[in-house]
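Participant: need a structure here:
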Amino acid sequence: MIDYYFKSRRVESDPNLKFKNPKYFSIMNHLRFYLPKIFPNLDKVLFLDDDIVVQKDLTALWSLDLKEKVIGVVETCRESFHPFDHYLNFSNPHISKHFDPRACSWAFGMNIFDMKEWMKQNITNVYHGWQNLNHDRLLWKLGTPPPGLITFWNRTYTLDKSWHVLGLGYNTDVPQKEIE
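Facilitator: Prediction:
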C-alpha cells in the first residue's frame, strides 16, 4: 500500500494530497481484504472497526445463512449516506461498464464474512485486480470503502439495519429508539 500511495508517478502532481494522510494508506485499513490469510481455519469472521460499540449479543450473526454471498452488510441507502457515484469515478469506462451509480453503498465497519465463499470466489484476487487497474488513483476516492464496494459488488447479503446503527459520533439526529 505504501508503494501504491507514494511511488506512483502522480504523487507530486496529485492535487488531492489526502493520500498522504495515514487514514488512507494505513495497512490496518486494508487488512480486511486479507482475512483468509490471517484466519485460514475459520469459516466466518465478524469484522468490527475500532470505533464500533457493541450493545447486544452478536451470536445470531454466526448462524445467518448468507446465501452464497461473501459478506453480510447493512446498506446505507439513507439520505445522509451516499450511493456508488459518490465513491467511484463513473466517467471511467472500467467503472461505468461494471457498476450502477445509484447502487446502495454499505457500512464497512461491521460485517460478517463467509470465508468459504471468499475463497471460492477468490475475493483477495478481485481486490488486487481492481487495485492494479487503479494504479493512477483515478477510479475511486481514497479510503477503503470504494475498493470494498467494488470488490464485494454483487456479493453482499443485506443484514437487518438493527445490526449497525449508522451515524453515531457525528449525526446528532439519530433517534434514541434506533440506538436502543
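Participant: drop to CA atoms for contacts and neighbour counts, all remaining ones
Facilitator: Will do.
Participant: please give the element, helix or strand, for Lys23.
Facilitator: Taking DSSP states H and E as the definition, one finds Lys23 inside helix 22-25.
Participant: next secondary structure after that helix?
Facilitator: Toward the C-terminus, helix 22-25 is succeeded by helix 27-30 as the next helix or strand (DSSP H and E).
Participant: could you also give me the structure for this next sequence, so I can compare it with the first?
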Amino acid sequence: MSDRFEAVVVAIGSLFMNSPESDIDVWLIGDMQREARGNVSLLQRLNAALQPQAPKQTMSVMGIDEATVLLEVDGVSPVWKWPQFGSLGADQDQDHQPRTVLHPEPWDYDNMHHDPFNLLRFYLPYLGPFRELDSLFLCDDDIVVQKSISTLEVPMGDGPIIAATCNGWLWAEDCMRNEPYYNGKGWLDYPATYLGKDKAHGYFGCTQTAAESGNRICQKDEFADTVLRWSKDIQGKELVAADQPRWNFGLSRVNMTEWRKQNMTHVFDNYMRANYEAKLIPETSLAFGLGIPYFAFADKVKCWNDVVGDPAFVDGLGYISKADLKLNNLNASKLLGEAT
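Facilitator: Coordinates of the predicted model:
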C-alpha cells in the first residue's frame, strides 16, 4: 500500500532478488492515476522496472478506490468512509484544531497518519483477493530485503496475529540523538502511545522548567485513564502498557485466519469509534496512525526477534546523525524538521 513508485521498486526488487527460490505473489495497492505515465499503467511501469527472479514471482496492482469499493460491496465500511472521518484535525494547521485531549509534541503532525494507504491494512483480511488467505506479509515501501523471505515462514503459535519488527530508534534526550533499541518493550514514555507522559508517572516534561522551555508537553491524567477504560470496555481486560512490545509494521506477517477468528477489524473499528466520540487523539498524530493500533492489538503481536532470532531486523537504513549533517554544511534542525 503505497503511492511512492520509486520506493516500491526498491522494496519489491530486493524481495524478488533475494528470494529466487520462492513463489511470491506481490500485490501493490496504489494510486493508479497518479503513478501512471501517459498510456503506461502503473503495472506496466513496475514490470519495466523490475525483473522477477523466478517464473512464479508475480505482481498485481489495485487502486485504492477499487479496494474501497470492494470492501463496501462486501459490507465493510472502512474508517476513511465514516462521516466523522476528518473531524479531528485532518488537514488543519499545526495547532491541531479542533482541540483534543492529547497534546501532541511539536514534531508530531503528519497527514499520512490518517491516509487510507495507512489505514487499509486493518481491512485486508476482508478485501477480495485476500479473503481466503491464511497469512500474508506486509512490506512498507522503505524496506530493503536482504535475505530470503522463506526464512520468515515459521510457525507463530496460537493466539498471536502479527509478527513484527521490534527494533528501532528512539530519541535520547540526555545525549540529543537517536539511539537504537532491540526487541523493544514497554509503552510508557514512548512516542507512539504518549502513555506515561504525565505527572502520575513523574514525567520530567511535566515540570515547571520543562513547561517554561516549551521542550516537552505534559499529558493530563485523563488521557491514560481514557485509554485504559477503552481496553476494559472493548476487550474486557486491563491494558498492561509496561509488558507490550514496541513494534512497527515494517516487514510483518499477518495471521489472517486468527485475525478473522478474533474479529480484529471490529476491535480496531471500536477503538476508532471511541476515539471520535471522546475526541482524544487528533488524526494527524502518530498516536492515531500507530498508537490506536497498538491499543487494539495489545497482547496480539509477537516480535520477530522471538520468532526467528535476535536481531531479526536492522532498522535505520541510511540514518544520518546531526554531526554528519553539520560536517556537510547542512542545517540539521531544518532537515530533521522536514523529515518528521
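Participant: just the TM-score for the two chains, thanks.
Facilitator: Overall, the chain-to-chain superposition scores 0.77 on the TM-score scale (TM-score structural alignment, normalised by the length of the first structure); 172 aligned residues with a Cα RMSD of 3.2 Å.
Participant: all helices of the first structure, in order?
Facilitator: 2-6, 22-25, 27-30, 35-38, 59-63, 84-87, 93-96, 115-121, 123-133, 145-151, 176-179 (DSSP state H).
Participant: list the buried residues for the fourth one?
Facilitator: Applying a neighbour-count criterion of 16 or more other Cα atoms under 10 Å, one finds Leu35, Pro36 buried in helix 35-38 of the first structure.
Participant: so what's the gap between it and the chain middle?
Facilitator: Using Cα atoms, centre = their mean, to the nearest Å, the mean C-alpha position of helix 35-38 of the first structure is found 16 Å from that of the whole chain.
Participant: which residues touch that helix?
Facilitator: Leu42, Val45, Met115, Trp118, Met119 (Cα atoms under 8 Å, 6 or more residues apart in numbering).
Participant: go on, stretch 3-17 of the first structure?
Facilitator: Outside stretch 3-17 of the first structure, the residues touching it (Cα under 8 Å, 6+ apart) are Phe19, Lys20, Phe25, His135, Asp136.
Participant: same thing with stretch 109-129 of the first structure?
Facilitator: Residues beyond stretch 109-129 of the first structure that count as contacts (Cα under 8 Å, 6+ apart) turn out to be 33-36, 42-49, 52, 61-62, 66, 68-74, 147-148, 150-152, 164.
Participant: cool, and stretch 135-152 of the first structure?
Facilitator: With Cα under 8 Å, 6+ apart as the criterion, stretch 135-152 of the first structure contacts 4, 8-10, 18-19, 23-25, 29-30, 70-71, 84, 87-90, 92, 94-95, 105-106, 108, 123, 126-127, 130-131, 134.
Participant: now those residues: which count as buried?
Facilitator: Of all the contacts of stretch 135-152 of the first structure considered here, the ones buried according to neighbour count by 16+ other Cα under 10 Å are 4, 19, 24-25, 30, 70-71, 84, 87-90, 95, 105-106, 108, 123, 126-127, 131.
Participant: where in the second structure does the helix holding Lys23 of the first structure fall?
Facilitator: When the second structure is aligned by TM-score structural alignment, the counterpart of helix 22-25 of the first structure is residues 111-114.
Participant: compared with the second structure, how much does the helix holding Lys23 of the first structure deviate?
Facilitator: Here helix 22-25 of the first structure is compared with the second structure after superposition; its mean distance to the aligned residues, by mean Cα distance after the TM-score superposition for the first structure, is 2.0 Å.
Participant: what does that helix contact?
Facilitator: Met1, Ile2, Tyr5, Lys18, Phe19, Asn29, Leu142, Gly143, Thr144.
Participant: counterpart of the last one in the second structure?
Facilitator: I take that to be Thr144 of the first structure. When the second structure is aligned by TM-score structural alignment, the residue opposite Thr144 of the first structure is Gly289.
Participant: what is the burial count for that match?
Facilitator: Burial measure for Gly289 of the second structure: 22 neighbouring residues, criterion other Cα atoms under 10 Å.
Participant: how close does it get to Asn111 of the second structure?
Facilitator: Distance check for Gly289 of the second structure against Asn111 of the second structure: by Cα to Cα, to the nearest Å, it reads 10 Å.
Participant: Lys116 of the first structure pairs with which position in the second structure?
Facilitator: Here Lys116 of the first structure is matched to Thr257 in the second structure, going by TM-score structural alignment.
Participant: could you check how far Glu6 of the second structure is from Asp142 of the second structure?
Facilitator: Counting by Cα to Cα, the separation of Glu6 of the second structure from Asp142 of the second structure is 10 Å.
Participant: quick one: which of these two has more around it?
Facilitator: Here Glu6 of the second structure and Asp142 are compared on neighbour count by other Cα under 10 Å; more neighbours surround Asp142, at 16 against 12.
Participant: now which residue in the first structure aligns to the more buried one?
Facilitator: That one, Asp142 of the second structure, aligns with Asp51 by TM-score structural alignment.
Participant: do Gln57 of the second structure as well
Facilitator: Gln57 of the second structure maps onto no residue in the first structure, with residues paired by TM-score structural alignment.
Participant: pretty sure Gln57 of the second structure contacts Trp27?
Facilitator: No - under the criterion of Cα atoms under 8 Å, Gln57 of the second structure is not in contact with Trp27, lying 11.0 Å apart.
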